[in-house]
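Participant: here is my input; please provide its structure:
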Amino acid sequence: MSGRVEAALAELGLTLPDVVPPLAAYQPAVRSGVYVYTAGQLPIVDGKLPVTGKVGGEVTAEEAHGLARICALNALAAVKSVAGDLDRIARVVKVVGFVASAPDFTGQPGVLNGASELLGRVLGDKGVHARSAVGVTVLPLDSPVEVEIQVELAQD
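Facilitator: Here you go, the predicted model:
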């Protein structure tokens, strides 16, 4: 089933990917009441990371911005896997992003704008959210970026 949100993705030249399989003992997303919480989503495309390393080192901030967008796309796929339809999203409540950062890199908010901007483009006002952007030493698989989201679904 595809609707308005997936049509908005298509207008951007994007399609919703398959859910990225878990790398360990967790679920990609879980629903609790009207909320869906995703696990941290890496920028995996076709089963692999397109680039690895630290932002501000091997990876530019611009590359990482694009990777954060991929993370958000993967997070939407995880939401759909438990919600059934992305048009059920009433709002994105919170986005938490982690950026594997070189020691002197301080542009984490700009990197995470890649995820936030995508959510805003495809969900409109429902995509406006609270957010944390955190610099970390290393992420799983040496990923430069990881993003998790929390969404509220419309009442059944």
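Participant: contacts, neighbours, all on C-alpha from now
Facilitator: Noted.
Participant: give me the residue at the spatial middle of the chain.
Facilitator: Closest residue to the average C-alpha location of the chain: Ala72 at 2.2 Å, with Cα atoms, centre = their mean.
Participant: which helices and strands does the lengthiest helix in the chain pack with?
Facilitator: Taking DSSP state H as the criterion, the chain has its longest helix at helix 61-83. Contact analysis of helix 61-83 by 3 or more Cα pairs under 8 Å, 6 or more residues apart in numbering; DSSP states H and E lists strand 29-32, strand 35-38, helix 108-123, strand 145-153 as its packing neighbours.
Participant: looking at those, which is buried most?
Facilitator: Here the criterion is mean neighbour count by mean count of other Cα atoms under 10 Å, and of the helices and strands packed on helix 61-83 the winner is strand 145-153, at a mean of 25.
Participant: got the angle for it vs helix 61-83?
Facilitator: 40 degrees (axes from the mean of the first three to the mean of the last three Cα atoms, to 10 degrees).
Participant: and the angle from strand 145-153 to helix 108-123?
Facilitator: Going by the same axes, to 10 degrees, strand 145-153 is angled at 40 degrees with respect to helix 108-123.
Participant: could you also give me the structure for this second sequence? I'd like to compare it with the first:
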Amino acid sequence: MATVEERLAELGLTVPEVVPPVAAYVPALRNGNLVFTSGQLPMKDGAMSATGKVGSADGPDADAAKELAALCALNAIAAIKSVVGDLEKVTQVVKVVGFVASDPSFTGQPGVINGASELLGTAFGDRGKHARSAVGVAALPLDAAVEVEVVVAVAD
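Facilitator: Prediction:
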């Protein structure tokens, strides 16, 4: 059976370095058998991948935002790995919360956050099935278009 990192490699992805916090928080924190990530932005190689309101004339469209949500999930995986060391210790992705900076007329937040859910499902297999919320918001930090939080259960 393939590992999480092998499944990601099949997609052409590697677990990146943890994105450094932009304020007073840590990227992820373990409490008991749960690991909570802070909100992860679509950062790649130290830079924001896209900014703006999804569905607006100058912001990313829904398909591009879905890819940004997947990048947020990949950054969440990196944050989780920084706490547990081995991603095979993750026994279940428990909850995903996705925020989409949206034009007031945009109502496709669930489709955008599917990018994160689908990546987690591919990476973790059945352990990637999770509860989820997808929320439209007026603005996100650094004018990010998408932000994703993940909670996972881990074995010792």
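Participant: returning to what we had before: which one of the helices and strands packed on helix 61-83 of the first structure lies nearest to Asp46 of the first structure?
Facilitator: strand 145-153 (16.5 Å; Cα to Cα).
Participant: what residues does that closest one touch?
Facilitator: With Cα atoms under 8 Å, 6 or more residues apart in numbering as the contact definition, strand 145-153 of the first structure has outside contacts at 34-43, 64, 67-68, 71-72, 75, 83, 88-100, 115, 139.
Participant: superposed on the second structure, where does that strand end up, distance-wise?
Facilitator: Mean deviation of strand 145-153 of the first structure relative to the second structure after superposition (mean Cα distance after the TM-score superposition for the first structure): 0.2 Å.
Participant: circling back: next SSE downstream of the longest helix of the first structure?
Facilitator: Moving toward the C-terminus from helix 61-83 of the first structure, the next helix or strand (DSSP states H and E) is strand 89-100.
Participant: hmm, back to that, my read is that the residue nearest to the centre of the first structure contacts Asn113, right?
Facilitator: No. Using Cα atoms under 8 Å as the test, Ala72 of the first structure is too far from Asn113 to be in contact (10.4 Å).
Participant: contact partners for Thr37 of the second structure?
Facilitator: Thr37 of the second structure neighbours (Cα under 8 Å, 6+ apart): Pro27, Ala28, Leu29, Ala76, Ala79, Ile80, Glu149, Val150, Val151.
Participant: the second one: what's it in contact with?
Facilitator: If I follow you right, that is Ala28 of the second structure. Per Cα under 8 Å, 6+ apart, neighbours of Ala28 of the second structure: Val35, Phe36, Thr37, Ser38, Ala79, Ile80, Ser82, Val83.
Participant: quick revisit: which one of the helices and strands packed on helix 61-83 of the first structure lies closest to Ala10 of the first structure?
Facilitator: helix 108-123 (9.5 Å).
Participant: with the second structure superposed, average distance for that closest one?
Facilitator: Once fitted to the second structure, helix 108-123 of the first structure is off its aligned match by 0.3 Å on average (mean Cα distance after the TM-score superposition for the first structure).
Participant: could you list every helix and strand in contact with that helix?
Facilitator: By 3+ Cα pairs under 8 Å, 6+ apart, helix 108-123 of the first structure packs against helix 4-11, helix 61-83, strand 89-100, strand 130-136.
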